Structure formats: C-alpha cells, structure tokens
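Trainee: this is the structure alone, sequence omitted:
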C-alpha cells in the first residue's frame, strides 16, 4: 500500500516535530485520548465488550475518531483504538478486561512458555488492527496523522507472568533473577512479534509509531539495561530495516519508557528512536539538557492536573511550554501518562487550547 492510496494529509505538524524540526507551535495529543473519559466512548461500550471493540474495525475506527471529532482543530494526531495486550493474545494467551486486564492462565515457570504459539502469524492474529488502521486512515480524510503502537517486551512479559496489574511485579522479577536466560529468550520472542506488528501497522496506514514501556521504571538501571533496552533496540533497528527493505517511507518512532528517566541520555544516543516520551517526574528543560538535540521529546504534564481546574491547567501548560522551549529539537505536547476516566472532557479541551496559546516558538 502506498500513501497515494489515502487522502492527502492536511496537518503534518506532529510528523515535523517528531523528526526534530522546529514547528510554529507544539503539536498536541494525549495518551488514551479515545477512552473512558468521553461519554460517547462509554455509550459504545454499553453494548460491546472491550476486546470486541478492538477486534471490530468499524467500532475501533468510530472510537478512534471520537476525540478528533470532538476537538476538531485542537488535536494534532489520532491513535488507533487498541490495547498493548493484543500481542499476548496473538501469542496464544487469553486476556480478559474486567475492567483491568486479567490473564486466567499466566506463565508461572519457563516450562509454561511451551503453551505459546511457536510461530505467530501477525496478519492472521492481528489483521483486525490493520483493517481498523486502514479504515481509520481513510475516514480521517487527512485531518491529522494516525499513530500505531505496541507494548514493549518487558511490559508485556510482566503482564504475561503477573496475570494482570501488580504493585511489586514480584512474579515477573523472580523470572528475571531466577531464570535470566529463559527470560531473555521470551523477551526476544515478544520483541519479534512487536516488530511484525509495527511493520504491519505502517503497511496498513499508520504514520507514526509508539512503543509503550509502561513498567520500565520498575527496573533498576542495571536491570533495565540487561532486560528491557536490548529488546527496545531490536525493535527500532528491525522495524527500520524491514520498512526500508519494502521501500516504505521512514516512519518516526516514539519510545515512552515510563519511569526510566535515568536512561534518557543513553536512550537518546543509542536506542534508535526519533522521539522520547517523558513522564511528569522530570523537568522538560532538564530532559532537553540530558538528551541534547539528538531526539524530539514528548510530554509531560501530570494527568492529574486536569482535575485541578482551568487556572491550574493553564499554569502547568505555561510552565511546561517554557521548559520545552529551552534548547533546540522538536517537542510534541502530551501528558506524562494516559488521561484518566474521571476527567471532564471540557477540561481536556482547555488543556488543548492552552497548548495552542503558550507553545508557540518565540
């Protein structure tokens, strides 16, 4: 598939920022922007189970478009409605959403890896995501670019072993320390599926990619370098090589390694990503100082500021904008993690409006 197949893009602000170009203002989107804080999303979910929505391209497209339609002219990217846990499903695991993720049969010991599919046919198992991307890209009519994504291997590995969310990740970390070689082998298997999935998303129409390492901050710097970083590098290098081999346009890739601010400088120099996402635990000016001008940055307002009222939101956006303007390099405005379900959609609108007001390059 070629880009000529789709309607021409009318807003390339986020693509330019992702490539490190100076932009007239910061492009803005938020993680989980197609989600439970929107009444129109909750209306769809009344009649459809979560993964049913993910697996039904028409429904995934409808939900992906909801924030674009609600915030027309204010948001600069869409992100396909899906979930990071579709990869464990593709590998043969059952995942439920009640309301958080549950694995009825998690991996307990390395012997359980034999339950996973030896070979994952991503087109067969996850073709519904590709179909949703193609449909969404057409229905966006070029208004904004479409982001595809996957979970990072360490984060997916942890879910597959913990059986759901966890405050300590004791089970997953037991694997790392008790079965280090088996852990590395499983992490690489997951990474290979991630590569196939991301390449497939670009072929289907995704214009940017994001890798979510949501639990990166649960690893010590040493363990991050041993267990997470090698797979993150494998993904970036393999995706770029595969896209080049198929004569597909270079696609910017964002890495959001939440909590791993200790690694920002190293990742900027070595991991091969165009953009590094930031959580709210680092000052933007400090992040820019650490990474230099080699990568663009994305982030990073604390999502809970959205509960603080208009004055708090405006003050936080103004302060964030001033921090990101220090130094050179692209900046994509975002929250420091996903938006939470209780946010008033009008407070998010105000966040977008404040970004438009304060993020202009001086």
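Mentor: On my side now, so go ahead. Only a predicted model underlies this, so the values are computations on that prediction, with no experimental measurement involved. Numbers count the residues shown, from 1 in each chain.

Trainee: for the rest of this, base every contact and every neighbour count on C-alpha atoms.
Mentor: Noted.

Trainee: which residues touch residue 112?
Mentor: Under the criterion of Cα atoms under 8 Å, 6 or more residues apart in numbering, residue 112 has no contact partners.

Trainee: roughly how far does it sit from residue 182?
Mentor: 11 Å (Cα to Cα, to the nearest Å).

Trainee: all strands of the stretch 51-200 of the chain, in order?
Mentor: 78-79, 96-97, 101-102, 146-151 (DSSP state E, counting those that start in this stretch).

Trainee: ok, which of those strands comes nearest residue 64?
Mentor: strand 78-79 (6.5 Å; Cα to Cα).

Trainee: and the most far-flung residue of the chain relative to its centre, how close does it get to residue 39?
Mentor: Distance from the C-alpha centroid of the chain, by Cα atoms, centre = their mean, peaks at residue 111 (30.7 Å). Per Cα to Cα, residue 111 is found 44 Å from residue 39.

Trainee: swap in residue 125?
Mentor: 30 Å.

Trainee: compare these two (neighbour count), which wins?
Mentor: A side-by-side neighbour count of residue 125 and residue 39, using other Cα atoms under 10 Å, places residue 125 first with 16 against 13.

Trainee: OK, contacts around that one?
Mentor: By Cα under 8 Å, 6+ apart, residue 125 lies in contact with residue 90.

Trainee: how near is it to residue 97?
Mentor: 18 Å.

Trainee: before we move on, what about residue 183?
Mentor: From residue 183 over to residue 97 (counting by Cα to Cα), the distance is 26 Å.

Trainee: so those two - more neighbours on which side?
Mentor: Ranked by neighbour count (other Cα under 10 Å), residue 183 and residue 97 place residue 183 first, with 21 against 12.

Trainee: other residues contacting the helix or strand where residue 321 lies?
Mentor: Assessed by DSSP states H and E, residue 321 sits inside helix 310-325. Residues from elsewhere that reach helix 310-325 (Cα under 8 Å, 6+ apart): 283-285, 288, 300-301, 305-306, 331, 347, 350-351, 354-355, 358-359, 361.

Trainee: what about versus this one:
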C-alpha cells in the first residue's frame, strides 16, 4: 500500500542523528486523558474497546494533531503496552488503571499463556489502526508505533497491575531467575513480531526498579535482542528505533554503545549535558522536562524549556535531540499549557 508523501520529516532526521533547524517535539501519551475530546469519546467506549477499534484509535491519535496544528512533529498511535500480554492470553482490565484478574503467581502459571502467538491475528487491529491513521494524517507528520519492553511487561504480568514495592516480581527474579529470563525472552519474541510493522519506540518504564547488575541480567538482553531482530527483519536502514529505559540513566553510556537503538529517551533525573557526555556521538537523545512542570504555570514552563534547550544545545549541540517530556503527560494538564510547552520548544530550540 502506498501512503501520502511525508511533509514533515524533522523527527526522522533527528532520530537518525542529523542536526535539524529546531528540535522536533512530541509528548508521550499525547493522545489521551488530558484532552476533553478524548474524554468525550471515552464516555461511551471502554478503554480497550477503543484500542481494538481502528477507526476510534485513529480518531484519538489525530486529536492532538488537529488541536496543535503546526506545533507537533509526530503522532503516536493510540494503544497500550498491555495489548502484548493480552495477545499472550492474559486478561487485562482498566479500572481505571491496569488490572490483571489472574496474574502469574509461580512459574507453573506460565502454562496458561498461549504457546505460540499469532501476532497478525491477535494484534491485527493495531496494524489496521496504523494503516488507517497513516492515510488520515495525509503526510502531515510521521506516525510512531510502540511496545512495552519485555521487562516492564513481565512486571505487570507478575504484579497484576501497578506496584510501589515490586515485591512479587522481585521474588520471581531472585527465586526463579532462569524461569524469569526465559519468560522475558518469550515476551520479547512477541514484541519483535509486533514491532516490525511500526516506527518504533520501546517503553521500559520499570527499568529503574532494577540495580545495574540486575538490569544487565533481566532487561538488557531482551532489549538488545529486540533491536537486533527487528533490524534483521526490516533491514539495517529501516525506520529509527527509540528506547526509553526510565530510571536507568546509569546505563546510558553502555546502551548508546551496544543496544542497537538510534535514540535514547531520558527521564528528568539526568542533566542533558551529562547525558550527552555519556552517550557521546553514538545516538540521538529524546526528552526530558519533568511532566509536572506543566502544572506550574506558563512562566515555569517557559523557564524549564529554556533550560532544557540550552542543556541539549551545549557544546554546539553536535548531535540531534528530540524534545519531549521525561515521562508521559498526566490527565490534569490544561491543554493550553501543553500548547505553550510546544511554542516554547519551537522558540528556544531554533538554530540560527
């Protein structure tokens, strides 16, 4: 299928390491609960029903593109990282956060998962949404697809939802390390088949719960396996790949060296200049304003964006940067304050 020619390739050029006339900008979870138009759709549709209905997923993906015309440099498909555990045979509810009624308690429970996952069958609705949305975008901006990282998905499948203590999943990795590694790589195989049809971002939102030693055992191998395998399937010059390993800033240098990703996302707990020193010239960077600054008013937003832009431009800004938040936007943000964030990025990241 042929798609409309891309009119704005700023994000793609930055992700490939090119210096750009200004920083491309988008935000994680930009299609979602902070928008009144999303909440209107949500009144009559269950969350995962929207994910599974390509026309609805397309509509919600387009909502911020319409609202912020000319300010956004990418759309990200409306979906959820937990569609992968669903494809593997697990039930996931949204009440309002994610809930697994029947999580994995011991390695014996792995037998409840589908032995072989037909991704086209189980997740074909996402591919249809991607196709429909690319047509509807008419080339205005690139469309990002994404997956959760195997470690992060493993956490949800064991914990049964969000967790503050991570007691259950830590019990697994320390009590059943070989079974844990085997399941994480099994999840990775599903992620690979899922990702090959998308412009890619991998979210490892729970990376920061692992020590550097445990990150190298339980997360890094699956992340590198995904990058290597996707490139083998799509070709070395396929769409750029981004990894966001939240909280694992200790691993920036080594991930830049050998992970296989073109861009590394940053949370707000690392200084842009220090991040650039760590990764040197090997990858592009993405991030990293604290999402909660968006509650601080326009003066605070402008000051934070100005600092962020200066940090990424330090030493001549010798490598590309994609402006973003350091994690997903939260539901209570005023959409007009997000508009101001975009406008400030355009102003302060422009190269003269």
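Mentor: On my side now, so go ahead. Note that this is a predicted model, so its numbers are computed, not measured.

Trainee: and the TM-score between them?
Mentor: The pair, once superposed, lands on a TM-score of 0.99 when counted by TM-score structural alignment, normalised by the length of structure 2; 350 aligned residues with a Cα RMSD of 0.8 Å.

Trainee: quick one on the thing from earlier: and the residue farthest from the centre of structure 1, what's its match in structure 2?
Mentor: Under the alignment (TM-score structural alignment), residue 111 of structure 1 maps onto residue 108 of structure 2.

Trainee: gap between its match and residue 216 of structure 2?
Mentor: In terms of Cα to Cα, residue 108 of structure 2 sits 25 Å off from residue 216 of structure 2.

Trainee: same question, residue 38 of structure 2
Mentor: For residue 38 of structure 2, the distance to residue 216 of structure 2 - Cα to Cα - is 39 Å.

Trainee: so where do the helices sit in the stretch 251-352 of structure 2?
Mentor: For the stretch 251-352 of structure 2, applying DSSP state H, counting those that start in this stretch gives helices covering 252-258, 272-279, 298-313, 335-348.

Trainee: how many neighbours does the equivalent of residue 218 of structure 2 over in structure 1 have?
Mentor: In structure 1, residue 218 of structure 2 lines up with residue 227, judged by TM-score structural alignment. The number of residues packed near residue 227 of structure 1 is 21, by other Cα under 10 Å.

Trainee: how far away is the residue lying closest to residue 227 of structure 1 once chain neighbours are set aside from residue 229 of structure 1?
Mentor: Closest residue in space to residue 227 of structure 1, ignoring its immediate chain neighbours: residue 184 at 6.6 Å, by Cα to Cα, 6 or more residues apart in numbering. Residue 184 of structure 1 sits 11 Å away from residue 229 of structure 1, taking Cα to Cα as the criterion.

Trainee: centroid-nearest residue for structure 2?
Mentor: Mean-position check on structure 2, Cα atoms, centre = their mean. Result residue 203 at 4.2 Å.

Trainee: is the alignment partner in structure 1 of that one in a helix, a strand, or coil?
Mentor: Aligned counterpart of residue 203 of structure 2 in structure 1: residue 212 (TM-score structural alignment). Assigned by DSSP: H, G, I helix; E, B strand; the rest coil, the conformation of residue 212 of structure 1 is strand.

Trainee: residue 212 of structure 1: what's it in contact with?
Mentor: 84, 149-152, 155, 255-258.

Trainee: could you rerun that using 7 Å?
Mentor: 150-152, 255-257 (Cα atoms under 7 Å, 6 or more residues apart in numbering).

Trainee: aligned partner of residue 145 of structure 1 in structure 2?
Mentor: By TM-score structural alignment, residue 145 of structure 1 lines up with residue 142.

Trainee: my guess is that match contacts residue 75, does it?
Mentor: Yes - here residue 142 of structure 2 reaches residue 75: they are 6.2 Å apart, a contact under Cα atoms under 7 Å.

Trainee: number of residues surrounding residue 121 of structure 1?
Mentor: 15.

Trainee: map it onto structure 2.
Mentor: Residue correspondence to structure 2 (TM-score structural alignment): residue 121 of structure 1 is matched to residue 118.

Trainee: equivalent analysis for residue 42 of structure 1, please.
Mentor: If you follow residue 42 of structure 1 across to structure 2 using TM-score structural alignment, you land on residue 39.

Trainee: mind checking how far that match is from residue 13 of structure 2?
Mentor: Counting by Cα to Cα - residue 39 of structure 2 and residue 13 of structure 2 are separated by 34 Å.

Trainee: which one of these two is surrounded by more residues?
Mentor: residue 13 (17 against 14).

Trainee: the more buried one sits in which helix or strand?
Mentor: Under the assignment here (DSSP H and E), residue 13 of structure 2 is part of helix 10-15.

Trainee: post-alignment, the helix or strand just after that helix versus structure 1, mean distance?
Mentor: Beyond helix 10-15 of structure 2 on the C-terminal side, the first helix or strand identified by DSSP H and E is helix 36-42. Compared with structure 1 after fitting, helix 36-42 of structure 2 has a mean deviation of 0.1 Å; criterion: mean Cα distance after the TM-score superposition for structure 1.
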